[in-house]
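# Predicted coordinates and the sequence they were generated for:
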Amino acid sequence: MDARPPDRTTADAGRRRRADAERNIAAILDATVQCAPSDGTLNMSAIARLAGVSRVTLYAHFPTREALLGAALQRAFRQTDEVLSGLPLDDAPPAEVLPELIRTSWQVLERHRNLYMAASADLPPATLRAYADLVLGRVEKLLSRGQSAGVFRTDMPLDWLVSTVYTLMHLAAEQVATAHTPPDVAGDLASATIMSLLTSGTPAAPGA
């Protein structure tokens, strides 16, 4: 067996290929977000042109439209999770930090609204929810902490409240996209609506 180390030129070429592939993937995912239309129809040729790659390269990385949508959506939720990781979700009073979470994350959802609409047309609801679980897990943990502290209502299932928060944030994004609500107002409206729903019938708990 030949135990000689790989040729340095070959190793460098391999690294360049990996770097090129990573750049192409990033460009394709960026183009997917930009090209995603509101009617849910995704044009693979347009994405390849905007990304500056051939259709062959596009399909080499993402063999199907579903694979591309899944990767783009997964990255969108990962970006949302990275934004939320900077918030004191585990330590700050739940009723104080939740409005900040809403104002922060709905804007990321708004930027990716068309992508989500396209994914909704091609991917089953269970798959969409699985991608969202990265973010919804943080929301669930925060709401659970608020229920335990007595600041959020406990007369409704936790999972229902989590889904309601998620739905209302998407509604805020839709209102902005359809020009029914200004972007600088939608976040505050979503936050006020969600907080009103979560605290309805719940006595105030100072310092919770």
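Arrived safely.
# When you work out contacts or count neighbours from here on, use the C-alpha atoms and nothing else.
Will do.
# need the contact list for the spatially most central residue of the chain.
With distances taken as Cα atoms, centre = their mean, the residue of the chain nearest its centroid is residue 77 (2.5 Å). By Cα atoms under 8 Å, 6 or more residues apart in numbering, the residues touching residue 77 are 131, 132, 134, 135.
# From residue 37, how far off is it?
For residue 77, the distance to residue 37 equals 19 Å [Cα to Cα, to the nearest Å].
# Over to residue 70?
In this view, residue 70 and residue 37 are 16 Å apart by Cα to Cα.
# which of the contacts of residue 77 are buried?
The neighbour-count criterion (16 or more other Cα atoms under 10 Å) marks 131, 132, 135 among the contacts of residue 77 as buried.
# Please compare the first structure with the one that follows:
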Amino acid sequence: MPSQGSREPAGSAADRPAPRRRRADAERSRSAIVDAAVRLLGERPEASVEAIAAAAGVTRQTVYAHYPSRSEVLTAVFDRVTAETDAALDAARLDELPAATGLLRLLDVSWEIADRYPGLRHADPPPADRKEEAEQHRPITERLERIARRGQESGEFARDAEPRWLAAATVALGHAAGAEVAAGRMTPAAAADALRTGVLRLYGAEADAEV
């Protein structure tokens, strides 16, 4: 029996798993909250923190412990969708396709993911500074710039616009198409077709490019 005042030897297992368990529990809670928010906001863009907490099976206080405001919950949701988009675009291997084909494939993959969460078109994105906004768009813009350069070098695209500007304009057109769907003025299919046509014209590409 240890004498009074003695300490457990360095490296003792006593109580050491507790911090790991707490971290694991915290990660599970965060994941459950974001899962619930993605699902719920996809159905009800106006869903409250209380509703998100109930869907996640946690208390409102638990949500606020991880995300101090509803805006931060939204940021986590959009970060989740950004990561999913990034993975899907990696899997599409766009750099191995002809530039115009890769451009259309990027639009289709991005639109397919947006269609998985139709309610998020109605959800107001959280306010972000320019750095945060650029990071959210990074999976799209970096690939668009590469595709634009390749297409200009190969002659598939016109050379009278900077690739960075083309990338920014493409993102803006994507937001406009999503807004038309959210407002009920276009169906998702019609908006997707209009986006493809508009982007090909923007890049000076042939309208008969195929995925």
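Great, that's in hand. Only a predicted model underlies this, so the values are computations on that prediction, with no experimental measurement involved.
# Quickly find the element holding the residue mapped onto the residue nearest to the centre of the first structure from the second structure.
Matched to the second structure by TM-score structural alignment, residue 77 of the first structure sits across from residue 82. For residue 82 of the second structure, the enclosing helix or strand under DSSP states H and E is helix 70-92.
# Mind listing what's buried along the helix or strand following that helix?
The helix or strand immediately downstream of helix 70-92 of the second structure is helix 99-116, counting by DSSP H and E. Within helix 99-116 of the second structure, the residues scored as buried using 16+ other Cα under 10 Å are 99-111, 114-115.
# in which helix or strand would I find residue 22 of the first structure?
Assigned by DSSP H and E, residue 22 of the first structure falls in helix 8-35.
# So which bits of that helix are buried?
In helix 8-35 of the first structure, counting by 16+ other Cα under 10 Å, buried: 24, 25, 27, 28, 29, 30, 31, 32, 33, 35.
# Next one: the residue nearest to the last one when sequence neighbours are not counted relative to residue 41 of the first structure, how far apart?
The reference is to residue 35 of the first structure. Sequence neighbours aside, residue 47 is the residue nearest to residue 35 of the first structure in space, at 6.3 Å (criterion: Cα to Cα, 6 or more residues apart in numbering). From residue 47 of the first structure across to residue 41 of the first structure, the span is 12 Å (Cα to Cα).
# same deal with residue 168 of the first structure?
Counting by Cα to Cα - residue 168 of the first structure and residue 41 of the first structure are separated by 24 Å.
# just to revisit the earlier point, just want the angle from the helix holding residue 82 of the second structure to helix 99-116.
Put simply, helix 70-92 of the second structure runs at 140 degrees to helix 99-116, going by axes from the mean of the first three to the mean of the last three Cα atoms, to 10 degrees.
# Using the aligned residues only, give the average distance of helix 70-92 of the second structure to the first structure.
Following the fit onto the first structure, the mean deviation recorded for helix 70-92 of the second structure is 1.5 Å by mean Cα distance after the TM-score superposition for the first structure.
# List the buried residues in that helix.
The neighbour-count check on helix 70-92 of the second structure (16+ other Cα under 10 Å) flags 70-71, 73-78, 80-82, 85-86, 88-89 as buried.
# How about stretch 174-185 of the first structure?
Neighbour-count burial for stretch 174-185 of the first structure [16+ other Cα under 10 Å]: 174, 175, 176, 177, 181, 183.
# distance between the ends of stretch 31-44 of the first structure?
Stretch 31-44 of the first structure end-to-end distance (Cα to Cα) = 10 Å.
# Which residues does it contact?
Stretch 31-44 of the first structure is contacted from outside by 46-48, 50-51, 55, 65, 69, 72, 112, 114-115, 117-121, using Cα under 8 Å, 6+ apart.
# Swap in 6 Å and give it another go.
Residues from elsewhere that reach stretch 31-44 of the first structure (Cα atoms under 6 Å, 6 or more residues apart in numbering): 47, 50, 51, 114, 115, 117, 118.
# For that stretch, what is the distance to the chain centroid?
Remark: stretch 31-44 of the first structure is offset 16 Å from the chain centroid, using Cα atoms, centre = their mean, to the nearest Å.
# What of stretch 188-200 of the first structure?
Chain-centre distance of stretch 188-200 of the first structure: 21 Å, with Cα atoms, centre = their mean.
# same thing with stretch 129-146 of the first structure?
12 Å.
# Next, the mean deviation of that stretch compared to the second structure.
Compared with the second structure after the fit, stretch 129-146 of the first structure shows a mean deviation of 1.8 Å (mean Cα distance after the TM-score superposition for the first structure).
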